[in-house]
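Undergrad: Next come a sequence and a model predicted from it.
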Amino acid sequence: MTESARPDRERVVLAHRRGARRVRTRVEVQEQTEVGEVMVRALVRAQLGLAVRVAGVVALVACAIPLLFAAFPSLGDVAVWGVRLPWLVLGLAACPTLLLAGWLYIRLAERTEQEFVDLSEE
């Protein structure tokens, strides 16, 4: 072949192809390769840390209520609508606090999962 008849050479570089990294990362997670396992372990660790922090805050709030009434015993004698204040606080504040903690945990866990998905699709 003569030099003028040769077709122009085209250099293909894998790093410049769109979607190459995304497919590779997704395959690593799906096929449970070492990199995929590390990524999944990091996700599980992040969600476990989140669960421990939310549970810790709930435990602190739950323990603070009896400590508050122990520190100020006169609060235990206060009655509202014929019901003593400690029972009102435990009955009316505990459920909304737990619901709020559950809602917050779900919201933050979903954000963590979305960040994981975004990372695996880059």
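TA: Cool, the structure landed. Quantities reported herein were computed from a predicted structural model and do not represent experimental measurements.
Undergrad: rest of the way, CA atoms for contacts and neighbours
TA: OK.
Undergrad: Okay, buried residues for stretch 36-55 please.
TA: Using 16 or more other C-alpha atoms under 10 Å as the test for burial, stretch 36-55 gives Gly36, Met39, Leu43, Gln47, Leu50, Ala51, Val54, Ala55.
Undergrad: Give me the subset of these lying in helices.
TA: Judged by DSSP state H, these include Gly36, Met39, Leu43, Gln47, Leu50, Ala51, Val54, Ala55 as members of helices.
Undergrad: circling back: got the buried residues of stretch 36-55 as CSV, with distance to Gly91 columns?
TA: Below are the buried residues of stretch 36-55 laid out as CSV (distance: C-alpha to C-alpha, whole Å):
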residue, distance to Gly91
Gly36, 46
Met39, 42
Leu43, 36
Gln47, 30
Leu50, 27
Ala51, 24
Val54, 21
Ala55, 19
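Undergrad: Just name the closest of the ones in helices among the buried residues of stretch 36-55 to Glu28, please.
TA: Nearest to Glu28, judged by C-alpha to C-alpha, of these is Gly36 at 4.7 Å.
Undergrad: One more to weigh against that first structure:
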Amino acid sequence: MSVEPVPRREVVTRSPRRSRRTVAGVPLAADDGAAPGAVQLRSLMRSQLRSSLVSFAVLAVPTGVLPLVLALATPSTGWLSGPSLAWIILGFAGYPPLVLLAWWYVRRAERHEKDFARLVKGG
């Protein structure tokens, strides 16, 4: 009579690690080292960093000039001066450029990811 060996017990403490990552729906091998995929990924990160720095600069310049604009809105006669003008500038004038800047940034980020995915797939 042969005795079947008892399977070794295994303790599971976490989900198994996957050997592949995905960026923008494109699989990247984790063990490629300095493969072309890593170079392309660095290029994607640089282009997204460049877009974020441009959008930050475009946002920082008007925000930095805003105290000067509000200081020049000195009180005088009329409803469109002093505090009324300051409230219009603070409450309404800043939002349309902010929304346009956010729209531009999202479009650029999506374009960078599409270019990256096309480059990695080889198409």
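TA: Perfect, thanks for sending it. Keep in mind that what you see is a predicted model, and the values were worked out from it rather than measured.
Undergrad: picking up where we left off before, what's the closest of the ones in helices among the buried residues of stretch 36-55 of the first structure to Leu108 of the first structure?
TA: Leu50 (7.8 Å).
Undergrad: All the strands of the second structure, in order from the start?
TA: Taking DSSP state E, the strands of the second structure run over residues 20-23, 26-29.
Undergrad: Which stretch of the first structure lines up against the first one?
TA: The reference is to strand 20-23 of the second structure. Per the alignment by TM-score structural alignment, strand 20-23 of the second structure matches no residues in the first structure.
Undergrad: Just list what that strand packs against, helices and strands only.
TA: Helices and strands touching strand 20-23 of the second structure, as assessed by 3 or more C-alpha pairs under 8 Å, 6 or more residues apart in numbering; DSSP states H and E, comprise strand 26-29.
Undergrad: mind listing what's buried in the strand it packs on?
TA: Leu28.
Undergrad: got the contact list for that strand?
TA: Contact with strand 26-29 of the second structure is made by Ser19, Arg20, Arg21, Thr22, Gly37, Ala117, Val120, Lys121, as judged by C-alpha atoms under 8 Å, 6 or more residues apart in numbering.
Undergrad: so how far is the host helix or strand of Arg26 of the first structure off the chain centroid?
TA: Using DSSP states H and E, Arg26 of the first structure falls within helix 20-30. Distance of helix 20-30 of the first structure from the chain centroid (C-alpha atoms, centre = their mean, to the nearest Å) equals 22 Å.
Undergrad: ok, now stretch 25-35 of the first structure?
TA: The answer for stretch 25-35 of the first structure is 21 Å, by C-alpha atoms, centre = their mean.
Undergrad: Can you give me the end-to-end span of it?
TA: 8 Å (C-alpha to C-alpha, to the nearest Å).
Undergrad: any chance of the strands of the second structure in a markdown table, plus distance to Leu70 of the second structure?
TA: Formatted as a markdown table, those follow (distance: least, C-alpha to C-alpha, whole Å):
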| stretch | distance to Leu70 of the second structure |
| --- | --- |
| strand 20-23 | 45 |
| strand 26-29 | 49 |
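Undergrad: dump the residue contacts of the spatially most central residue of the first structure.
TA: Against the mean C-alpha coordinate of the first structure, by C-alpha atoms, centre = their mean, the closest residue is Ala109 at 2.7 Å. By C-alpha under 8 Å, 6+ apart, the residues touching Ala109 of the first structure are Gln47, Leu50.
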